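Undergrad: predicted model and sequence below, questions to follow.
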Amino acid sequence: MKIKKLIKHDAENYRNIRLEALDNNPDFFGTMYHEEAIMTIDTFREKIPVDKNNFILGCYKDKDLIGIVAFHQESRMKLRHKAYIRSMYVQPKYRKKGIGKLLLNELIERAKAIKEIEILLLDVVTNNLPAKQLYLSFGFQIYGIEKMAYKLNHQYFDMESMSLQIKSLFLSR
């Protein structure tokens, strides 16, 4: 297994796994499959960030992209100490094999290397127990619940907001 930062050249692989994620787990993502399936490969290419403070990590088994996770640092000055983890997905046949841990660990290590970042934030659908357990195992803590965050086929899904402090907070008064 190899973890690497996706580049524009990876757009087709990224599109394929992203659409697979939306198709396989529609209740875990804020976007629907049909919303992204109509997007061109160029649109997906543009979604792949090229700077160190925003990136998508991919886990490859040989030449196959089998897992992804996105990272986004806030750009506004008063919020630059925060970054968001989004769109994590591992193909079903590779789940429970440590791929999610590899991706999350690599993301956290890269986040720690970015000077300003102190806190990582993410949202997880409450009933996505495997993902929630993974995040809790890394020390993420639940700090809020948004009731009825998603609605799919007349069913509501609650969202838990989680945070992980990765650097000491310095209080200056």
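TA: Yes, it's here.

Undergrad: only C-alpha atoms from now on, for both contacts and neighbour counts.
TA: Fine.

Undergrad: quick check: closest non-adjacent residue to the most centrally placed residue in the chain.
TA: Relative to the mean C-alpha position of the chain, the nearest C-alpha, by Cα atoms, centre = their mean, is the one of residue 86, at 2.6 Å. Distances taken as Cα to Cα, 6 or more residues apart in numbering place residue 70 nearest to residue 86, at 5.0 Å, with adjacent residues excluded.

Undergrad: ok, so what distance separates that neighbour from residue 94?
TA: When distance is defined by Cα to Cα, to the nearest Å, residue 70 is 18 Å away from residue 94.

Undergrad: more neighbours: those two, which one.
TA: Between residue 70 and residue 94, counted using other Cα atoms under 10 Å, the more crowded position is residue 70 (22 against 13).

Undergrad: secondary structure element for that one, which one?
TA: Element membership for residue 70, per DSSP states H and E: strand 64-73.

Undergrad: any idea which helix or strand comes after that strand?
TA: Next along the chain from strand 64-73, counting by DSSP H and E, comes strand 82-90.

Undergrad: report the angle between the next helix-or-strand element following that next one and strand 82-90.
TA: Counting by DSSP H and E, the next helix or strand C-terminal to strand 82-90 is helix 99-112. Angle of helix 99-112 versus strand 82-90, following axes from the mean of the first three to the mean of the last three Cα atoms, to 10 degrees, is 160 degrees.

Undergrad: can you pull the contacts of the closest residue to residue 163 other than its chain neighbours?
TA: Spatial nearest neighbour of residue 163, excluding adjacent residues (Cα to Cα, 6+ apart): residue 121 at 4.5 Å. Each residue near residue 121 by Cα atoms under 8 Å, 6 or more residues apart in numbering is listed here: 82-85, 161-164.

Undergrad: let's bring in a second model and compare:
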Amino acid sequence: MTGVSLSALTPPRDASPVSLTLRLLTESDLTAYKSLRDAMLSAHEAAFTSDAASELPREASSYRHRLHPQAGGRALFTLGAWIGDELVGVLTCEHEGRLKVRHVAHLVGMMVADAHQGRGVGRALMGHALTLLRREPLLEIVTLSVSAGNAPAMALYRSFGFTRYGHLPRALRLSDGRYVAKDLMSLELQR
């Protein structure tokens, strides 16, 4: 897949507009992916199911499973958002092959670098991911989970039509012993 360029990003104050390129990650992107993931896991413990202590020692190549099958992975895709040579956001879509659940996809690992949050990167990733998912003839539903209380993420997902179908109290236990609930959301992929 070739990249999709967007120029509708909201620039930081007193800056010129920035061009964002969206494309599926490949093997050569895994180092950038790991760098972004490590930074996000370290800075936002309550936002992710994975923990920084377990993930930091991993090799970049250990994330190969997040790539699309043509790139040697097992995920449906991982979409990357680039500004120049910098990976500033990612979103992975997973899909099971088991017959009874082949119609369901799962969005996981949505992250946008702190310096680029609030500028439309997440919206661009989600919009393009949903476009890709709607092209998959077997898919009917997409799900995701979000840490309860993450109002910006919830607002983004709702703006695309996701609705909450469940709430899991104490879904995550943080390093300090606090618990974080997860809201479970879904979207019908209307044709």
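TA: Yep, it's here. All values derive from a computational prediction rather than experimental measurement.

Undergrad: re the thing from before, quick one: map the residue nearest to residue 86 of the first structure onto the second structure.
TA: In the second structure, residue 70 of the first structure lines up with residue 92, judged by TM-score structural alignment.

Undergrad: surely that match meets residue 65?
TA: No. Counting by Cα atoms under 8 Å, residue 92 of the second structure stays clear of residue 65, with 10.5 Å between them.

Undergrad: mind listing the shared neighbours of the two?
TA: The contact sets of residue 92 of the second structure and residue 65 overlap at residue 75 (Cα under 8 Å, 6+ apart).

Undergrad: pretty sure residue 59 of the first structure sits in a helix.
TA: No. With DSSP: H, G, I helix; E, B strand; the rest coil as the criterion, residue 59 of the first structure is located in strand rather than a helix.

Undergrad: what's it aligned with over in the second structure?
TA: Checking TM-score structural alignment: residue 59 of the first structure goes with residue 81.

Undergrad: correct me if wrong: its match contacts residue 22.
TA: Yes. Using Cα under 8 Å, residue 81 of the second structure is in contact with residue 22, at 4.6 Å.

Undergrad: circling back: the residue nearest to the centre of the first structure pairs with which position in the second structure?
TA: Matched by TM-score structural alignment, residue 86 of the first structure corresponds to residue 108 in the second structure.

Undergrad: how far away is that match from residue 76 of the second structure?
TA: 11 Å.

Undergrad: shared neighbours of these two, anything?
TA: Listed as contacting both residue 108 of the second structure and residue 76 by Cα under 8 Å, 6+ apart are 92-94.

Undergrad: apart from its chain neighbours, what residue comes closest to residue 61 of the first structure?
TA: residue 1 (4.9 Å).

Undergrad: does that neighbour touch residue 60 like I think?
TA: Yes. Between residue 1 of the first structure and residue 60 a contact is recorded at 5.6 Å, counting by Cα under 8 Å.

Undergrad: neighbour count: those two, which is higher?
TA: Ranked by neighbour count (other Cα under 10 Å), residue 1 of the first structure and residue 60 place residue 60 first, with 16 against 13.

Undergrad: the more buried one: what's it in contact with?
TA: 1-4, 66-67 are the contacts of residue 60 of the first structure under Cα under 8 Å, 6+ apart.

Undergrad: same thing but 10 Å
TA: Contact analysis of residue 60 of the first structure by Cα atoms under 10 Å, 6 or more residues apart in numbering lists 1-4, 66-68, 99.

Undergrad: buried subset of those residues?
TA: Among the contacts of residue 60 of the first structure, those classed as buried by 16 or more other Cα atoms under 10 Å are 3, 66-68, 99.

Undergrad: which residues sit in contact with the closest residue to residue 89 of the second structure other than its chain neighbours?
TA: Leaving out its chain neighbours, the residue that sits closest to residue 89 of the second structure by Cα to Cα, 6+ apart is residue 112, at 4.1 Å. Residue 112 of the second structure sits next to 36-37, 40, 80-81, 87-91, 118-122, 125 when contact means Cα under 10 Å, 6+ apart.

Undergrad: for residue 5 of the first structure, same thing?
TA: So, once contact is read as Cα under 10 Å, 6+ apart, residue 5 of the first structure ends up touching 48-50, 52, 55-59, 68-70, 106-107.

Undergrad: which helix or which strand is home to whichever residue in the second structure pairs up with residue 154 of the first structure?
TA: Residue correspondence to the second structure (TM-score structural alignment): residue 154 of the first structure is matched to residue 177. Residue 177 of the second structure is part of no helix or strand, with elements assigned from DSSP H and E.

Undergrad: translate residue 127 of the first structure into the numbering of the second structure.
TA: By TM-score structural alignment, residue 127 of the first structure lines up with residue 149.

Undergrad: fine by me, we can end here.
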